[in-house]
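Visitor: Prediction below, plus the sequence it came from.
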Amino acid sequence: MVIASLIFAVTASTTAAMDDGSGTEPKMRKTHLPPISTVTIRNSGETSPSSREPGEQCANFRLSYQEIREYINRAAEVTEHDYFHMLDWSPCYASGDIAFQDGVTGSWSIQQYRAGSLRLSNGRILYLYCPQCQAKAFPPSDN
């Protein structure tokens, strides 16, 4: 009985050690955002200033208003750490402004590899990820 308990304890601790949150996908949680009133596009097909590649690589990264709304409605929130350390970075992005039906406004940004962010007028900053989102401008997804 003691040996069985010891084996169980070692197995459980090994499993817990392997599940330390360092997987390849970040932990995601619902955003609980109110319905969107309006979306505007300020930049589309832009290249990050930190990119060393020429700007034409991003010329085809253009999202429609409907694709932006679907992304914001479907995306999950991730921690700032996971956003900067676990998600693939893309120099290609689109950005603009958003207003919600509860009066909160803000700015949005969506990268080509499905990471995004919302900076809201109430001071809240949401880091987003939507691996299941589909748009012509996104690369094919494994999901």
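Guide: Received it, and whenever you're ready, just let me know what you need.
Visitor: from here on, contacts and neighbour counts on C-alpha atoms
Guide: OK.
Visitor: which secondary structure elements does the longest strand seen in the chain contact?
Guide: Assignment by DSSP state E gives strand 36-47 as the longest strand of the chain. Contacts of strand 36-47 with other secondary structure elements, assessed using 3 or more CA pairs under 8 Å, 6 or more residues apart in numbering; DSSP states H and E, are made with helix 65-74, strand 92-100.
Visitor: what does that strand rub up against?
Guide: The contact list for strand 36-47 (CA atoms under 8 Å, 6 or more residues apart in numbering) reads 55, 57-63, 65, 68-69, 91-101.
Visitor: and what of stretch 90-110?
Guide: Applying CA under 8 Å, 6+ apart, the contact partners of stretch 90-110 are 34-48, 50-51, 57-58, 61-63, 111-113, 116-122.
Visitor: Next up, a structure to set beside the first:
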Amino acid sequence: MRIFRPLLLLPLALAALAQAKPTSFVIKSVHVDQAGIWREKSDGGDSCARFHLSDKAATRWFHKAKEVTERAWREELDWTPCFATGTLTTSDGKTYAWDLDRSGRGQVKISDTVSTFLSGPELPFAK
């Protein structure tokens, strides 16, 4: 299987969290568990149901995505309440959960308290 090479910088927790060092990994595979999820309890969920994201489209997105700071991810990037979730596996066999919204704002959850924040192309109705 072809290995995609987006280098995502992930904080490596050391004994002292203040001295976290980045490490990179190579994504081996991406799997979409669920797409078309609506975060809000309001109108709009119907249009979100049309958001279909395949494993192939998610893999392409991760290949093009760039890491951003958490502040930029939370305060500067556009976002939509419609998103997809899944897992990715790295070349060293580790698996991480991710979520990605239609606007192209995503995150990889390294642990309960550590995430890598990403920005990539918009995915309005990806297939």
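Guide: Cool, the structure landed. Predicted model, so just to flag it, every value in this text is computed and none were measured.
Visitor: Give me the TM-score for this pair.
Guide: After superposition, the two chains reach a TM-score (TM-score structural alignment, normalised by the length of the second structure) of 0.71; 106 aligned residues with a CA RMSD of 2.4 Å.
Visitor: returning to that earlier point: tell me the residues of the second structure aligned with the longest strand of the first structure.
Guide: Residues 27-38 of the second structure are where strand 36-47 of the first structure aligns, with TM-score structural alignment as the criterion.
Visitor: what do we get in the second structure for residue 116 of the first structure?
Guide: Pairing criterion TM-score structural alignment: the partner of residue 116 of the first structure within the second structure is identified as residue 106.
Visitor: burial measure for residue 64 of the second structure, as a count.
Guide: The number of residues packed near residue 64 of the second structure is 14, by other CA atoms under 10 Å.
Visitor: ok, residue 37 of the second structure to residue 82 of the second structure distance?
Guide: 6 Å (CA to CA, to the nearest Å).
Visitor: Of these two, give the one with the bigger neighbour count.
Guide: Comparing residue 37 of the second structure with residue 82 by other CA under 10 Å, the one with more neighbours is residue 82, at 23 against 18.
Visitor: just checking, what residue in the first structure corresponds to that one?
Guide: With TM-score structural alignment as the criterion, residue 82 of the second structure pairs with residue 92.
Visitor: what's the burial count for residue 76 of the second structure?
Guide: The burial metric for residue 76 of the second structure, expressed as a neighbour count using other CA under 10 Å, is 10.
Visitor: ok, it to residue 86 of the second structure distance?
Guide: In this structure, residue 76 of the second structure and residue 86 of the second structure are separated by 24 Å, where distance is defined by CA to CA.
Visitor: Show me the helices in the second structure, by range?
Guide: In the second structure, the helices defined using DSSP state H lie at 45-48, 55-64, 70-75.
Visitor: mind listing what the residue most central in space within the first structure touches?
Guide: The structure's the first structure has its C-alpha centroid closest to residue 129; by CA atoms, centre = their mean the separation is 1.8 Å. By CA under 8 Å, 6+ apart, the contact list for residue 129 of the first structure reads 28, 75-78, 83, 114-116.
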